[in-house]
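**Q** return atomic coordinates for the entry below.
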Amino acid sequence: MPPIHRQLVDRVAIGRYEEEVTHPSAIKSFVAEFISALIFVFAGQGSGMAFAKLTDGGATTPAGLVAAAIAHGLALFVAVAISANISGGHVNPAVTFGAFVGGNITLLRGIFYIIAQLLGSVVACLLLWFSTGGLTTSGFAVSAGVSVWNALVFEIVMTFGLVYTVYATAVDPKKGDIGTIAPLAIGLIVGANILAGGAFSGASMNPAVAFGPAVVSWDWGNHWIYWAGPLIGGGLAGAIYELIFISRSHEPL
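**A** Alright, predicted model coming up:
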């Protein structure tokens, strides 16, 4: 058996520009990722803004945390479901990176997926800003008493669980009937993780979710955590699941 690092290298590929970027099916995938990210961020961020308005800042209370978990879980369930048959329903740069590490998407297509996801998040936050009469979309922040390293570990672990769930329910060729509930399982793990980590790191698990509000509010405090944590966690989940539980020689999707 070749060494682990060699197995991973054999799985990844750059891809051909004509097939991975300009082909009509690739363009449809980018549009699907853009729309799904827009829907997810609009619903997730919008629910937090609405709850804060209705409760005079109550979004930071336990009830606000539960509301955020439900809204994000439901919105991600829908966002994944509506794009699963077109782009695979990533909706998250960390998921895309995990898929790339496992050899399930090429580098070129992965880069354009991430660009589409980031644009979808920014547009969603701009729409929220405009439609609410100028209310600022709240960026992610580390809670008082929590160090940046604590928050980083939270983001790594939570995103690991998310991407591992994606692999188990949507990527694994042995998934069988469990694949039909993949969007629900993915939405549920995000909701559960928000309940677990929302009071500490904000529970982003998704660089695009953090990027849109940061652009619109122009608040970049500790923003690196919401890239480093999810990408590390997603990459680890993709590598571990692919190497241990999936035995195959294949071309990247």
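
**Q** going forward, measure contacts between C-alpha atoms and count neighbours the same way
**A** OK.

**Q** F112: what's its closest spatial neighbour, skipping adjacent residues?
**A** For F112, the nearest residue in space outside its immediate sequence neighbours is F30; the separation is 6.7 Å by Cα to Cα, 6 or more residues apart in numbering.

**Q** so what secondary structure elements neighbour the helix or strand that neighbour falls within?
**A** Secondary structure here is read from DSSP states H and E; on that basis F30 sits in helix 24-54. In terms of contacts (3 or more Cα pairs under 8 Å, 6 or more residues apart in numbering; DSSP states H and E), helix 24-54 is packed against helix 62-83, helix 107-131.

**Q** another sequence for comparison is provided below:
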Amino acid sequence: MPPRRYAFGRAEEATHPDSMRATLAEFVSTLIFVFAGEGSILALDKMYRDTSTGAPPSGLVVIALAHALALFSAVSASINISGGHLNPAVTFAALVGGRISLLRAFYYWVAQLLGAIVASLLLRLVTAGMRPVGFFVASGVGEFHGLMLEIVMTFGLVYTVYAVAIDPKRGSLGTIAPLAIGFIVGANILVGGPFDGASMNPARAFGPALVGWRWKNHWIYWVGPFLGGGLAALIYEFMVIPTEVPHHTHAPLAPEDY
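**A** The predicted structure is shown next:
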């Protein structure tokens, strides 16, 4: 396989319009995703706050569907501009695979975290002060189990991203990449939601945690996704992508002549 394009990034890339557009796309799309995802949880809490039984089991389906639809829309809106990461773990996986420069990855991480924070602040404003719930390990579930869940679920997410959005031989699968990515996140929420909330995304966990000031078990929502995403990238890059296929970048890179 041709050598990966591991690079820090040229100084010109820091201010190039392509970098700015991609960073803005990550910020706005992450904001859209987190607003709808976290908002669905607050909406259920509002609807069932005054009941003794709490939200029904069908609420999990509602939350999974909200995340899947929001992610589908947000990835669709940004995939042709930034690659549609919306997730520091996906960006980390692209960095591990040599698909983006370290400088571009840093820009994406900042944009994703800021997008999640602004989305959480907007939710607190429009819901008349309701604190974002964020993520935490459920009662009776250990942190180790939550960590393993995040590793496995994020592995599945990033492996899917590689298969439908990054693999040079993805062919027509590229047209359904946003749908497939939204589906795997929704499916994982149905599995992991009752145990640890099923984040798979450090930005998705960080924004509500900061605004709602809820930090219980927060570290697993960083360590788990980065481990799972990095492992998926290594396996797909070096064991799945055929060696004769030229290496292409995932996120649009700035022109060579700037």
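
**Q** would you reformat the helices and strands packed on helix 24-54 of structure 1 as TSV and include distance to P93 of structure 1 and mean neighbour count?
**A** Supplementary listing: the helices and strands packed on helix 24-54 of structure 1 in TSV, determined by distance: least, Cα to Cα, whole Å; neighbours: other Cα atoms under 10 Å:
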stretch	distance to P93 of structure 1	mean neighbour count
helix 62-83	13	22
helix 107-131	5	22
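
**Q** just to revisit the earlier point, counterpart of the helix holding F30 of structure 1 in structure 2, which residues?
**A** Aligned using TM-score structural alignment, helix 24-54 of structure 1 spans residues 17-47 in structure 2.

**Q** mind listing what's buried in the matching stretch?
**A** Of the residues in stretch 17-47 of structure 2, those scored as buried under the neighbour-count criterion (16 or more other Cα atoms under 10 Å) are 18-20, 22-42, 44-45.

**Q** mean shift of that stretch relative to structure 1?
**A** Taken against structure 1, stretch 17-47 of structure 2 registers an average deviation of 0.5 Å after superposition, with mean Cα distance after the TM-score superposition for structure 1.

**Q** how far out from the middle of the chain is stretch 231-238 of structure 2?
**A** With Cα atoms, centre = their mean, to the nearest Å as the basis, the distance from the averaged C-alpha position of stretch 231-238 of structure 2 to the chain average is 17 Å.

**Q** where does it end up in structure 1?
**A** Here stretch 231-238 of structure 2 aligns to structure 1 at residues 236-243, judged by TM-score structural alignment.

**Q** would you mark the buried spots in the helix or strand hosting Y241 of structure 1?
**A** With secondary structure defined by DSSP H and E, Y241 of structure 1 is part of helix 225-245. When burial is assessed from 16+ other Cα under 10 Å, helix 225-245 of structure 1 yields the following buried residues: 225-243.

**Q** mind giving me the packing neighbours of it?
**A** Here helix 225-245 of structure 1 touches helix 4-11, helix 93-101, helix 148-166, helix 207-217, going by 3+ Cα pairs under 8 Å, 6+ apart.

**Q** change it to 7 Å
**A** Packing contacts for helix 225-245 of structure 1, counted by 3 or more Cα pairs under 7 Å, 6 or more residues apart in numbering; DSSP states H and E, involve helix 93-101, helix 148-166, helix 207-217.

**Q** what is the corresponding segment of structure 2 for the last one?
**A** Spelled out, it's helix 207-217 of structure 1. Aligning helix 207-217 of structure 1 against structure 2 (TM-score structural alignment) gives residues 202-212.

**Q** the matching stretch vs structure 1, average distance?
**A** Counting by mean Cα distance after the TM-score superposition for structure 1, stretch 202-212 of structure 2 comes out at 0.5 Å.

**Q** what sits up against that stretch?
**A** For stretch 202-212 of structure 2, contacts defined as Cα atoms under 7 Å, 6 or more residues apart in numbering pick out 34, 87-89, 112-113, 116-117, 120-121, 131-135, 199, 215, 221-222, 225.

**Q** same question, stretch 148-163 of structure 2
**A** Residues external to stretch 148-163 of structure 2 that are found in contact with it (Cα under 7 Å, 6+ apart): 90, 170, 181, 184-185, 188, 192, 198, 200, 221, 224-225, 227-229, 231-233, 236.

**Q** over to stretch 235-248 of structure 1?
**A** Against stretch 235-248 of structure 1 from outside (Cα under 7 Å, 6+ apart): 97-99, 101-102, 160, 163-164, 167, 172.

**Q** out of those residues, who has the most neighbours?
**A** Neighbour count (other Cα atoms under 10 Å) singles out G98 as the most crowded of those, with 34 neighbours.
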